[in-house]
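J.: Predicted structure and sequence below. I'll ask about it afterward.
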Amino acid sequence: MYRIKKVLNHNTIIGIQTENHQEYLIMGKGIGFGKKVSERVEVREEDAIYSLQASTDRGDARELVKEISPECLEIANEVLDEAEKIFGKIDRSILFPMADHIEFAIKRMKNGEQISNPLTEDIRILFHMEFKAASCIAPILARKMNLRIDEDEVGYIALHIHSAIEDEKVSQAMQMARAVRECISLVEEEIGRPIDVMSLSYNRLMNHIRYMVARAISGEQLKVNMNDYMGIKFPQAFQTAKVICERVGKSLKCNLSEVEIGYLAMHIERVTSDERESSDNK
């Protein structure tokens, strides 16, 4: 049972649980319709409940909920419903920073402003299912507000969803995408042309870099050292991998283990070889 502290709109209220006396954001169809402050309500199974005790990167949930429109909270809730269909149980406390981002995105769209996200394609490949879940916001905004959201904005929503799944900050996910883009660009520079993003070797390379960055952040170490073999067998790929590892280490402000060089060189050699074969067959 909850006692209503504030009615935000027909579908959203702030309630105080009668047992623990803590505040919650409660969303559900018609839950606030015709209701008044101090009135008691029963929460239904289909209603969404969010604790306002949570603290996020963008501030305390209790403060954020005062600044974010109920409509944006509802939109974020719908996006998380879609994410839950794909991923199962997720950390729904991401609702508040996601709704905050959506509100700013809507303001930009209404003002005719566009943000540029050079990492959109990398996010789409790195976090494929998250991007798919985030894409549901397009029909929601079209239906509710007659607004068209571009894919650069969807990419940022995908990072919020990733944060809800992996218990990883949005800034960390962005850092990973940026590091992956830097690595791919260096490989493309080395081979003198863009890599086919649809190729299997590209996806393997990208996923390897993703986990390499994750290991660098967590301090995890690879156990087998392939440096001597790769350095002799494929010296050019090894040198490229060495440069990339040094740059990524500086970008992440941490030292990548030297063991990473050999593994990265293996993937670089594979993608370079595939690109050569593709070029020769044309």
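T.: Sure, I can see it.
J.: okay, CA-based contacts and neighbour counts for the rest of this
T.: OK.
J.: Which neighbouring elements make contact with the strand or helix carrying residue 132?
T.: According to DSSP states H and E, residue 132 maps onto helix 128-134. Contact partners of helix 128-134 among helices and strands, from 3 or more Cα pairs under 8 Å, 6 or more residues apart in numbering; DSSP states H and E: helix 70-87, helix 151-166.
J.: now, of these, which is deepest in the fold?
T.: With neighbours defined as mean count of other Cα atoms under 10 Å, those peak in mean count at helix 151-166, which reaches a mean of 23.
J.: name the element residue 212 belongs to?
T.: Residue 212 belongs to helix 200-218, assigned by DSSP H and E.
J.: Please disregard the earlier target; I meant residue 175.
T.: helix 170-191.
J.: How about residue 184, nearest residue that isn't a chain neighbour?
T.: residue 206 (7.6 Å; Cα to Cα, 6 or more residues apart in numbering).
J.: try it against this one:
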Amino acid sequence: MLIEKVLNNNVVITRNENGQEVVIMGRGLGFRMTAGKPVDQRKIEKIFTIDNNNEVDNRYRELVEAIPHEILLVTEQIIASAGRLLEGQLHPGIRVSLADHIHCAIERCIQGKCVKNAMLWEIKKFYGSEFSVGADAIVKIKQASGIQLNEDEAGFIALHLVNAQLNDDMHNTMDVTRLIHDIVSLIKYDLRIEMDENTVSYQRLMTHLRFFAHRLIHSDTVKSDDDSLFVSVRQEYPESFACVGKIYLYVEKQLSHYMTKEEMMFLTIHVERVRREHQIG
């Protein structure tokens, strides 16, 4: 492969055998190199194919010119780890948003301007798996850059991962997190229970609430023409259904959204599982 453009000492642009534009990273890969010279295969650490008609790819191409290559590489390591440990697919845009965030976080830390994460408690509670990846990311970032970011940044990284899972922006994800917090608080207060975060029923409730809250924020609903199961659930789980009735009123007041019978039914089932597990425990 021949170099088409040197972006910096560690990143060059070339083309693959199919004629597609390719970004190649590696320490010293672009040092004293010019267009037309062959790529030093021994120095290659990461290769990315760029689609110029893809907005995310174009943003990433701009990013590689502005961000140190070790930050781009550690971002890839974090994304790979998240892909192995988290459920579902991560939106490709995470490569851009997370690298940009980590770069800015490091710059702020160097300047002594660390940002407090006001939602750290909620993130730990409701996005435990994502926070674990975020905490591990802080270790990886220290190894790559020598900069020690704090626990607040682990929480911000976790939110970026949640964004990528939901394919949403940070503002909406924070709204989703607040909504989950309020619903969980209502469940605990109404049923007078404490939830064991290590149980399967709790994890299933959190997963359900995450996507339920996401739909609410986007005014999306789940509907069904079959009322028979709804009636059965209402009769079989009266305490949990009554609790969900209070959630219905809260959602109506806060978001002007009227929960469908389908939404109430599924939430009742999840609440009932948590309630029963508390009784057994």
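T.: Okay, I see it. What you are looking at is a predicted structure, and each value in this text was computed from that prediction instead of being measured.
J.: Fetch the TM-score of the aligned pair.
T.: Scored against TM-score structural alignment, normalised by the length of structure 2, the superposed chains reach a TM-score of 0.74; 271 aligned residues with a Cα RMSD of 3.8 Å.
J.: Can you tell me what sits against the helix holding residue 212 of structure 1?
T.: By Cα atoms under 8 Å, 6 or more residues apart in numbering, the residues outside helix 200-218 of structure 1 that reach it are 125-126, 176-177, 179-180, 183-184, 195-197, 221, 249, 252, 254-257, 260, 264, 267-268, 270-271, 274.
J.: one step back: pull the distance from the helix holding residue 175 of structure 1 to the chain's centre.
T.: Its chain's C-alpha centre and that of helix 170-191 of structure 1 lie 15 Å apart, by Cα atoms, centre = their mean, to the nearest Å.
J.: now it and helix 151-166, what's the angle there?
T.: Angle of helix 170-191 of structure 1 versus helix 151-166, following axes from the mean of the first three to the mean of the last three Cα atoms, to 10 degrees, is 120 degrees.
J.: For helix 170-191 of structure 1, enumerate the helices and strands it packs against.
T.: Against helix 170-191 of structure 1 (3+ Cα pairs under 8 Å, 6+ apart) you get helix 120-126, helix 151-166, helix 200-218, helix 235-252.
J.: by how many degrees do the last one and helix 170-191 diverge?
T.: The one in question is helix 235-252 of structure 1. Helix 235-252 of structure 1 runs at 150 degrees relative to helix 170-191, counting by the same axes, to 10 degrees.
J.: buried sites along helix 235-252 of structure 1?
T.: 236-242, 244-249, 252 (16 or more other Cα atoms under 10 Å).
J.: tell me which of those residues is nearest to residue 8 of structure 1?
T.: residue 252 (41.8 Å; Cα to Cα).
J.: what residues are up against that closest one?
T.: Counted by Cα under 8 Å, 6+ apart, residue 252 of structure 1 has contacts 175, 179, 217.
J.: how near is the last one to residue 125 of structure 1?
T.: Just to be clear, that refers to residue 217 of structure 1. 21 Å (Cα to Cα, to the nearest Å).
J.: and what of the second one?
T.: In this structure, residue 179 of structure 1 lies at 14 Å from residue 125 of structure 1, with Cα to Cα as the measure.
J.: who's more crowded, the two?
T.: residue 179 (22 against 17; other Cα atoms under 10 Å).
J.: residues contacting the closest residue to that one other than its chain neighbours?
T.: Computed as Cα to Cα, 6+ apart, the closest residue to residue 179 of structure 1 that is not its neighbour in sequence is residue 248, at 6.2 Å. Listed by Cα under 8 Å, 6+ apart, the contact set of residue 248 of structure 1 reads 179, 182-183, 256.
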